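Visitor: Predicted structure and sequence below. I'll ask about it afterward.
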Amino acid sequence: MLLCLSVFLKMNLWLLLTLAALAECGHQQSGSHPCPDLCLCSFPPSGAEVVCSHNSLSKFPSDGLSPNTTQLSIQSTNLSGVSASHLSLLPYLKKLQLYHNNLTSLASDLLAGVAHLNTLDLTGNQLVHLPARVFSRASLRSLVMKNNLFEKAEADWFPLNSSITWLDLSGNRLSNVSAAMFQRLPRLENLDLSDNDLQDIQQQTLGDLNHLVTLNLAGNKFLSLKPATFTHNLKLSRLFLQENRLQELPATLFQGLTHLELLLLNQNQLRFLPAGLLDETKAGFRVILTGNPWKCDRKMEYLWKWLGEHPESVLFLQEVTCDAPEALKLKQVISLTDHQLDLMKL
C-alpha cells in the first residue's frame, strides 16, 4: 500500500513539474514574441505574420510589431492613416493588406522602407487620388485597389517597366484608362477593370500588354468594341465581357486569340454574332451567351450553325434562347430549323 502511494506521489510530482516547465516555456516564448494589442500574431520560420481586425483599432499598431514581420493584415478597422515611418519598422515585409479601413490618402514615400514588398491590397477604402511615384519604391507584383473611389488611374503612379503582374482596379468610378499607364506595366498577366464606368477602349490602349492572360471588363458600359482592341494580347486565356451593353461585335475581334479558353458574353444586348467571330477557338474553349436578346432570323445563321457544331463549348446551352420574333420567343436557338430562320429562300 505504501509502495503504491509512493509511486502515485512521484507520478503526480513529475506531472506537476512538467506542467510548470511547459508554462514557463510558453511564458518565455510569448515574451520573446510580443504582439500588438487588438492583433493576432503567429511566428512561422519565414517571419512573423500579424492580423489586426478589431473595429476599435484607429492607429497603426506600431507597439509590439516584430521587425521580422513578413505579412501584415489590417482589415475592417477605423485606421485612417499609414505613414512611411510606420512601415519602416518592417524592413522584411512582403505582403501588406489594408482593406476595408478608412484610408483617404497615401503618402508618396509610403513604400520607401519596404523594398521587399510584393503584394499590396487596398480594397474597400476611400481613396480618390494618389500621389505620383507612390508605387515606385517596392518590388510590387500584385496590387489590388478594388472598391475605392478612383475616377482616374494615372500613369505616374508607377515606375517605368513596373514588375506588377496582377492589377485589380475593379469597383471604382473609372471612365477611361490610358495607354500611357499600361506602357509602364508591360509584365501584366491579370488585369481587372470590372464594375467601373468604362464606355470605350481605344485600339492601342492594351497594345503593350503582351503577357496578358486574364482580362476582366465585366460590369461596364461598353456598347461596342473596336476590331483591334485585343490585337496584341495574343496570350489571352480568359476574357470577361459580361454585363455590359454590347449590341454588336466586330467579326475580327478575337482574331489571333488562339489561347482563349473562357469567354463570357452573357447579359449584354447582342442580337446576333458576326460570321467568323469564333472560328479560331480551339478544343477546350468555353463560352457563356445567356441573357442576350437573340433575334432569330437570317443573321442568326452563323451562331446557330456554330452552336450545332460546338455544343460542348457552350455553358448553359439550353438557356441560349430567342427573344424575337414573337413566334420563336424563348425557343432554344440550337433547336431551330433552317425553315424557322427563313434560310430556305436564300
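Guide: Received the coordinates, thanks. Residues are numbered from 1 along each chain as shown.
Visitor: going forward, measure contacts between C-alpha atoms and count neighbours the same way
Guide: OK.
Visitor: C-terminal to the helix ranked longest in the chain, what's the next element?
Guide: If you go by DSSP state H, the chain has its longest helix at helix 2-32. Counting by DSSP states H and E, the next helix or strand C-terminal to helix 2-32 is strand 39-42.
Visitor: What are the contacting residues of the helix or strand following that following strand?
Guide: Once the chain leaves strand 39-42, the next helix or strand it forms, by DSSP H and E, is strand 48-52. Contacting residues not belonging to strand 48-52 are listed as 35, 38-43, 66, 68-75, 77 [CA atoms under 8 Å, 6 or more residues apart in numbering].
Visitor: Which strands or helices does the next helix or strand after strand 48-52 pack on?
Guide: Tracing the chain past strand 48-52, the next element assigned as helix or strand by DSSP H and E is strand 69-74. Packed against strand 69-74 by the contact rule (3 or more CA pairs under 8 Å, 6 or more residues apart in numbering; DSSP states H and E) you find strand 48-52, strand 95-97.
Visitor: second one coming, line it up with the first:
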Amino acid sequence: MYANGVFDKLTQLTRLELDYNQLKSLPRGVFDKLTQLTRLDLEQNQLKSLPSGVFDKLTQLTRLELDYNQLKSLPRGVFDKLTQLTRLDLDQNQLKSLPRGVFDKLTKLTELEVSHNQLQSLPSGVFDELTQLAYLNLQQNKLQSLPNRVFDKLTKLTALVLRNNQLKSLPSGVFDKLTRLTHLNLRTNQLKSLPVPSLVTKLTILDLDQNQLKSLPSGVFDKLTQLTRLELDYNQLKSLPRGVFDKLTQLTRLDLEQNQLKSLPSGVFDKLTQLTRLELDYNQLKSLPRGVFDKLTKLTELWLYQNQLKSLPSGVFDKLTQLTRLELDYNQLKSLPSGVFDKLTQLTRLDLDQNQLKSLPSGVFDKLTQLTRLELDYNQLKSLPSGVFDKLTQLTRLDLDQNQLKSLPRGVFDKLTKLTELWLYQNQLGSSCPLSCQNLYELHCSDQELTYSQTAPTNYQGIALFPWD
C-alpha cells in the first residue's frame, strides 16, 4: 500500500506503472496531483474496489489499465472526468454488473476491454456515448441476452468480441448500425438460429463456431460480400441450403467441421473461387457430389477426415492443382480410383490412414513428386504394387503400420532417398524381406523380423525407434 501523498510532488509525471504488485487498495486522492498523467497501469494487482473520485484529477489520461484485479463493482461516475481516455481495460476482474452511464463521459474512447468478468446483462444504452469506439471485447462473461439496439451508437466499431458467453438468441437488427464492423466473434455461445437482418455488410471475419445452430436461413450470408473467413464448426448443422455461400466470392477459409452434415448440395462451393482452406472433417458425409470441388482452383488445404466416405468420384480432385494438404483419414474407403491424385502435383501431405483399403492402384502416387508425408496406416493392405513409391523422391515420412503386409517388393523404398521415418509395425513381414533406406533415422517395426542391408542400428532400447549413424 502506498502512503497518501506519495506522488504529490510528481506533478510533471506522464506515465505511472504500478502493475504486477500486490496492491489491495488505493488511498483516496493518491493520484490527485498527477494532472499531466497520460497513462496509468494498475493491472495484475489485488484491487477489490476503487475509491470514489480516485481518477477525477487525471483529466489528461488517455490509457487506463485495471485488468487482472479483483474488482467486483465500479463506483458510479468513477470515469466521468477521464474525457481524454482512448483505452480502458477492465479484463479479468469479477464485475457482475455495470452502473448505468458508467462510460457516458468517455466520448474519445476507442478501445474497451471488459472480458473475463461475470457480467450477466448489459444496461440499456451503456455504450451510447462511445461514438468513437473501434474495439469492444465482452468475451468470457455470462451474458444470456443483449438489449435491443445496445450497439446502435457504435457506428465506428470495427471489431466486436462476444465469444464464450451464454447467448441463446440475438435481437433482430442488433448489429445493423455497425456499418464499419469487420470482425464479429460469436463463438462458444448457445445460439440456435441466426436472424438474417442481424448481420452487417463489411464483415471480413465471422466466427460462429461452437454454438447450437441446426440450420442456416436461406440468404443468411448474402450481404456479406467482403467476408474472407467464415467459421461454422462445432454446430449441429445437418444440411446446407442450396446457394447459401454464393455471395461469398472473397471467402478464403470456410470451416464446417464437427457438424452433422450427411451430404453436400451440388454446386454448394462453386462461387468460392478464392477459397484456400476448406474444413469438412467430423461430419457424416457418405459421398461427394461429382465436381463438388471443381471451382476451388486456389484451394491449398482440404480436410475430409472422420466422415463415412466409402468411395471417391473419379476426377473429384482434378481441379485442385494448388492443393498441398489432403486429409482423407478415418473414412471407409475400400479402394482408390485410378489417377485420383494425378493432378495434385503440389501436394506435400496425404493422409489415407484408418480406411479399409485392400490394395493400391499401380502408379497411384506417381504424380505426387512434392509429397513429404504419406499416411497409409490402419488399412487392410496385403501387398504393394512394384514401384508404387518410386516417384516420391521428396518423401520424409511413410506410415504403413497396422496393415496385413506379408512381403515387400524388392527395392520398394530404394528411390526414397530423403526418407527419415518409416513405420511398419503390426504387419506380417518376415525376415525374408530385405530393407534398404539410405537416410533412415527412425524405423518403427519392433514386432517385425526384417533383414537390414545397412549397419545395425545403434542405441536400440527395445522400442520401435532405430536411430542410424
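Guide: Now that the structure is in, tell me what you want to look at. Please read all numbers here as calculations on a predicted model, not as lab measurements.
Visitor: deepest of the helices and strands packed on strand 69-74 of the first structure, which one?
Guide: When these are scored by mean count of other CA atoms under 10 Å, the highest mean neighbour count falls to strand 48-52 (a mean of 21).
Visitor: any idea how far that one is from the chain center?
Guide: 23 Å (CA atoms, centre = their mean, to the nearest Å).
Visitor: can you check stretch 114-129 of the first structure too?
Guide: 13 Å.
Visitor: In the second structure, what range does it match?
Guide: Matched against the second structure by TM-score structural alignment, stretch 114-129 of the first structure falls on residues 224-239.
Visitor: what does that stretch rub up against?
Guide: 199-216, 247-264.
Visitor: go again using 7 Å as the cut-off
Guide: 200-215, 247-263 (CA atoms under 7 Å, 6 or more residues apart in numbering).
Visitor: Show me the residues you listed that map onto strands.
Guide: I205, L206, D207, R253, L254, D255 (DSSP state E).
Visitor: wait, which of those residues is closest to T276 of the second structure?
Guide: R253 (6.0 Å; CA to CA).
Visitor: Give the aligned equivalent of that closest one in the first structure.
Guide: So, by TM-score structural alignment, R253 of the second structure is matched to S142.
Visitor: before we move on, back to that, just how off-centre is the longest helix of the first structure within its chain?
Guide: Here the centre of mass of C-alpha atoms in helix 2-32 of the first structure, compared against the chain's by CA atoms, centre = their mean, lies 52 Å away.
Visitor: now do stretch 282-295 of the second structure
Guide: Computed by CA atoms, centre = their mean, the separation of stretch 282-295 of the second structure from the middle of its chain amounts to 22 Å.
Visitor: With H259 of the first structure as the reference, measure out to the corresponding residue of the first structure for T393 of the second structure.
Guide: Using TM-score structural alignment, the partner of T393 of the second structure in the first structure is K282. Separation of K282 of the first structure from H259 of the first structure (CA to CA, to the nearest Å): 8 Å.
Visitor: what about the two, which has more around it?
Guide: Legend: neighbour count by other CA atoms under 10 Å for K282 of the first structure and H259, higher for H259 (18 against 14).
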